[in-house]
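Novice: Sequence and predicted structure, then a few things I'm wondering about:
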Amino acid sequence: MDRALSALTAKERFAVSFSGWAADAVAPLSAFSGTVGQSIHGLVIETNEGLGGKALALQKPVAAANYHSSREITHRYDREVRAEQIKTLVAVPVVVGRNVRALLYGGLRTRSGIGDDLLRFAFSAAKSVAWEISVEEEVQRRLRSAEADRVVLERGSSPARTQELTEQFAELRDLVRLMPDEETRERLEALGEAVFGTEARGQLRSDTLSARELEVVAQVALGHRNADIAETLFLKQSTVKAYLGSAMRKLGVKGRYQAVIAARAQRLIP
């Protein structure tokens, strides 16, 4: 979520951005970028109240070019919004499946028309958060299942069942590579070692490029600079640099364009 907020305020797209996790028809605001005070910190957004409440109800992005005079929303939170000097506001729900899981806001401190590019960027940030939530929940679901299956393997099972569980472990390992969560990676490594032996430890730290590393190298192949890549992937430039450095080490090269050549030679990128 923090990465999405940073992306929204990068290059002065929005002067301020904030968000909150949604549950039980409310979304308490809990993450902020560019705020000038504390007025909206901890504010609980209720369904159908204000711009965010409307986004919660519709499960669609909504915007107000002139927030304080809009007739399309209730004005329950006007005092808090005015204290932040926000005049133009966009609210985008993060939808996973059929449920709103979070709200993302982008605000301007001037009355301004909200162009399609700005709306698309805010929607893209919300989709990125939704994707991360989906991956994390799928990983946790599969990890719980794998831990339950561990008992089956320890007690002995048919070769076919053992092969099936081994393949499931491999799929889970690939999913975990999409996540930056070191705790989850360690949990999977420990599980793999317990079930398959010590050779499983280290599989997550193999020379295979992670999904993010491949994304970064692919962006380099398109001629993009680190700043452009960070913007596209909703990452910090330092994170892009770290992914690229890791990819170069794994590919055994010392330059970004050498990494592209090596990745193409291995048919990792087009």
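Specialist: Good, I have the coordinates. Numbering: from 1, shown residues only.
Novice: CA atoms for contacts and neighbours, from now on please.
Specialist: OK.
Novice: Residue 233 and residue 6: what is the separation?
Specialist: Spatial separation of residue 233 from residue 6 under the definition C-alpha to C-alpha, to the nearest Å is 12 Å.
Novice: ok, and here's another one to check against it:
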Amino acid sequence: MATDAAEAAQMRGALMRLRRETGLVVAFGGLVEPGRDQVRISELNGTRTTSLSALAVSSGNGLGGKVAALARPYAVSDYFASRRISHEYDTAVAAEGLRSVLAVPVVVRRRVRGVLYGALRSVQPLGDRTLSAAVEAARDLEQSLVVRDEAYGLLAAARSLGAAEGHERSGTSERAQSSARERLREAYGALRALAPRVADPVLRAELLSVCETLAASPGPPRSARRVRLTPRELDVLACVAVGTTNAAAADRLGLRAETVKAYLRSAMRKLGARTRLEAVVAARRAGLLP
């Protein structure tokens, strides 16, 4: 499966940061192809040729393959003279005129998902500061991929729960229905908390669309009262609805505890509620929360 547009954009951003922070003149990289033990070079930055484009680097082979196999960064001051790597890809590297090259793994949940490279066209040592800066660029990409993985996992779970909630369940016990509704509410809260962290606008919109679907799922009768809450007020209420403290909600949403309190007070005022519980109940009656 090819790298999608959002992943490609994230990879380009990581390569731009790698060049900016290290001063290396060339950067390139790619992700591990699903179901295959190889990295496909998909993005180039600062290159003069297309010799590295779409290159498939097998695990263990060359500099990048060694990094992918060991899951740790590595650098060579003279690529062609190095005896610590194999040389299956010398032709492509020579065509681009590269000599000093480093590679760092992109590791997500203990699994190598890709490799970032940086290079010079001259022979010179690449010091610890350069390697550390390249590692930081890889860490940024790792966090972006983690958020995307979480988003897709939550989307799948939430859609499954929403579909189950929407079906008629004759013969299902009240206790089972209550448990299913609670899981749906937890999924809703997790989606609301994750959405602001998603850089991809299409994926973020999809998360929020599923949130709206979950909030509209069948449940207790809705009130006719129309209340307008801001996205952040809904985020905070979604956390409160599953028993999260203000401090925990702040950590989950990337806000300060005082900011969470301010959003909660504002939501309570709009809902005519005097307590957190009343606010959650009112929001559910108004169809704002599942």
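Specialist: Perfect, thanks for sending it. All figures in this text were calculated on a predicted structure; none of them were measured in a lab.
Novice: Counting neighbours, go ahead and name the busier of residue 233 and residue 6 of the first structure.
Specialist: residue 6 (22 against 19; other C-alpha atoms under 10 Å).
Novice: counterpart of the more buried one in the second structure?
Specialist: Residue 6 of the first structure maps onto residue 16 in the second structure when the alignment is built from TM-score structural alignment.
Novice: Now that match. Nearest residue, chain neighbours left out?
Specialist: In space, and not counting its chain neighbours, residue 16 of the second structure is closest to residue 45: 7.1 Å by C-alpha to C-alpha, 6 or more residues apart in numbering.
Novice: What lines up with the one you found in the first structure?
Specialist: Under the alignment by TM-score structural alignment, residue 45 of the second structure pairs with residue 33 in the first structure.
Novice: Repeat that for residue 67 of the second structure.
Specialist: Under the alignment (TM-score structural alignment), residue 67 of the second structure maps onto residue 55 of the first structure.
Novice: in the superposed pair, what's the mean gap between the host helix or strand of that match and the second structure?
Specialist: When secondary structure is defined using DSSP states H and E, the element that contains residue 55 of the first structure is helix 50-58. Once the two are superposed, helix 50-58 of the first structure sits an average of 1.1 Å from its aligned residues in the second structure (mean C-alpha distance after the TM-score superposition for the first structure).
Novice: Report the distance from that helix to the chain centre.
Specialist: On the basis of C-alpha atoms, centre = their mean, to the nearest Å, the separation between the geometric centre of helix 50-58 of the first structure and that of its chain is 22 Å.
Novice: Show me which residues of it are buried.
Specialist: Using 16 or more other C-alpha atoms under 10 Å as the burial criterion, the residues of helix 50-58 of the first structure that qualify are 50, 51, 52, 53, 54, 55, 56.
Novice: and those residues as a markdown table, adding distance to residue 265 of the first structure?
Specialist: As requested, the buried residues of helix 50-58 of the first structure are arranged in a markdown table below (distance: C-alpha to C-alpha, whole Å):
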| residue | distance to residue 265 of the first structure |
| --- | --- |
| 50 | 54 |
| 51 | 50 |
| 52 | 48 |
| 53 | 51 |
| 54 | 50 |
| 55 | 47 |
| 56 | 47 |
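Novice: Mind picking the two most distant members of these?
Specialist: In terms of C-alpha to C-alpha, the buried residues of helix 50-58 of the first structure reach their longest pairwise distance at 50 and 56, which sit 10.0 Å apart.
Novice: Show me the strands in the second structure, by range?
Specialist: Listed in chain order, the strands of the second structure (DSSP state E) span residues 26-32, 38-45, 56-58, 74-76, 100-108, 111-120.
Novice: between the ones you listed, which one is nearest to residue 260 of the second structure?
Specialist: Taking C-alpha to C-alpha as the measure, the strands of the second structure were each checked against residue 260 of the second structure, and strand 100-108 came out nearest at 30.1 Å.
Novice: picking up where we left off before, tell me how many other residues crowd the residue nearest to residue 16 of the second structure.
Specialist: Residues near residue 45 of the second structure, counting by other C-alpha under 10 Å, number 17.
Novice: Touching, it and residue 15? I think so.
Specialist: Yes. Look at residue 45 of the second structure against residue 15 with C-alpha atoms under 8 Å: they come within range, at 6.7 Å.
Novice: Mind checking the strands of the second structure for the one nearest to residue 180 of the second structure?
Specialist: Short answer: strand 100-108, nearest of the strands of the second structure by C-alpha to C-alpha, at 30.6 Å.
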